[in-house]
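>>> Prediction below, plus the sequence it came from.
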Amino acid sequence: MAGEDLVRTWVGFGSAKLIEQALEWANLDAEKHEEAYRIFLMHYHAHLTDRTTLYPNVTALLKALKHNGVPVALITNKPSVFVKPMLDHFELTEQFGWLLGGDTLEEKKPSALPLLHCSESIEALPEKCLMIGDSITDFNAAKNAGFKCALVTYGYHQGVDLAGLGADAVMDDLAELLM
């Protein structure tokens, strides 16, 4: 078994890539990708929120941003079919102006396209926007889009030392953005 620690390093590049890495790790034929991916998506859908929890202060930060009229987008590489049901489970859907899954546009993070799509829709200059993330994928998306970037030290950082990337902020708690 690959184990959680190894699998966590595979998370963040999209579920198709996760399955590709799992097949490679298990020395299974890459031609099994489509079948393995289909099985993964069915299992994921059936257990979408089973062990899913919110990180500390997510709700407080989102409510503060909404209260202050700050437009907020959720941009994930997760297939879009899973995004709203997960947010609905935590009663967070209304906190976001945009929900972009990895298949919403023709490119996904670390491409700049999803971030720029959202900033252009509110006519915000990229340098006035902030990407909050937990991975090198998020950092690279922000850098590629010309966004400022704040990274949290928890989550799926793919084994990368986030402090060394050069983000505008690296924090242990989202509450730091409320100060």
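Arrived safely, thanks for sending.

>>> contacts and neighbour counts: CA atoms only from here.
Will do.

>>> How about the residue nearest in space to the middle of the chain, nearest residue that isn't a chain neighbour?
Geometric centre of the chain, nearest residue: T76, 3.8 Å, by Cα atoms, centre = their mean. Among residues not flanking T76 along the chain, G101 sits closest, at 5.1 Å (Cα to Cα, 6 or more residues apart in numbering).

>>> and here's the other structure:
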Amino acid sequence: MPPLRTGPDGLQAAIIDLDGTLVDTLGDFVVALNRTLADLALPAVDRAFVERTVGKGSEHLIARTLAHVGGAVARYEHAWGRYQHHYAAVNGEHAAVFPGAAEGLRRLADAGLRLACLTNKPQAFAQALLERKGLARYFAFVFGGDAFERKKPDPLPLIRTCAALGTVPGRTLMVGDSINDAQAARAAGCPVVLVTYGYNHGEPVGDADADGYVDRIDALMPAPDAC
């Protein structure tokens, strides 16, 4: 894709998704979910199911997992509590920063963009993961799925994040990995770029309505003098 236009008339900030964009967290999800299911004497799930299901918040993940393995809806609260316990124990242990992610954040920050991480992962888990992986220092703000009244793909989290950054949506780039990020960005009025390697509910990410696609975040090339 062409260089990003920054500077007085270009982008002022970027909002970056976490799971599937910065960090490959599927291993953490699989371990935490299967420990939860074992506690409930329910069958395990595989990595492919988790990859299709993550992205809309932990509540959605737990509900879909219970439905998938035949767990009763009435067991949701118990499953939620056990999942929170297990995820806190493994957060980041089975996860890896995607190639080019840290370099890309550094490049965006060096270009003068203010950065915020916006994820549907619970806030405490997101902050702890970023710190464990050495990425927290790049962000002025970190907002989780429980930071606002609604989650992506609703535009509200992006609009509130822009307000925190002190920027308008039209000059705030959204970088994500799924149709959730694309839909939220479009509704909020933010330009959006999607990575090609993330978790998009089993669908080709190229089908999502975005302004561009990159194979690595460090392929985003800020160019203050670009026209």
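It's in. Keep in mind that what you see is a predicted model, and the values were worked out from it rather than measured.

>>> just to revisit the earlier point, relative to P153 of structure 2, how far out is the corresponding residue of structure 2 for the residue nearest to the centre of structure 1?
T76 of structure 1 maps onto T119 in structure 2 when the alignment is built from TM-score structural alignment. From T119 of structure 2 across to P153 of structure 2, the span is 11 Å (Cα to Cα, to the nearest Å).

>>> Tell me the residues that contact both of the two, please.
Here T119 of structure 2 and P153 have no joint contacts, going by Cα atoms under 8 Å, 6 or more residues apart in numbering.

>>> Can you list the buried residues in the longest helix belonging to structure 1?
In structure 1, with assignment by DSSP state H, the single longest helix is helix 33-46. Using 16 or more other Cα atoms under 10 Å as the test for burial, helix 33-46 of structure 1 gives 33, 36-37, 40-41.

>>> next one: stretch 44-54 of structure 1
Neighbour-count burial for stretch 44-54 of structure 1, counted by 16+ other Cα under 10 Å, picks out L48.

>>> looking at structure 2, where would I find the counterpart of that stretch?
The aligned range for stretch 44-54 of structure 1 is 87-97, by TM-score structural alignment.

>>> Would you map the strands across structure 2?
Assigned by DSSP state E, the strands in structure 2 fall at 13-16, 23-24, 96-97, 114-118, 141-143, 172-176, 192-195, 212-214.

>>> hmm, what's the outermost residue in structure 1?
D29 (28.3 Å).

>>> separation between the counterpart of that residue in structure 2 and V50 of structure 2?
Counting by TM-score structural alignment, D29 of structure 1 lines up with A72 in structure 2. Remark: distance between A72 of structure 2 and V50 of structure 2 (Cα to Cα) = 19 Å.

>>> can you tell me how far C162 of structure 2 sits from A128 of structure 2?
22 Å.

>>> quick one, which of the two is more surrounded?
C162 (23 against 15; other Cα atoms under 10 Å).
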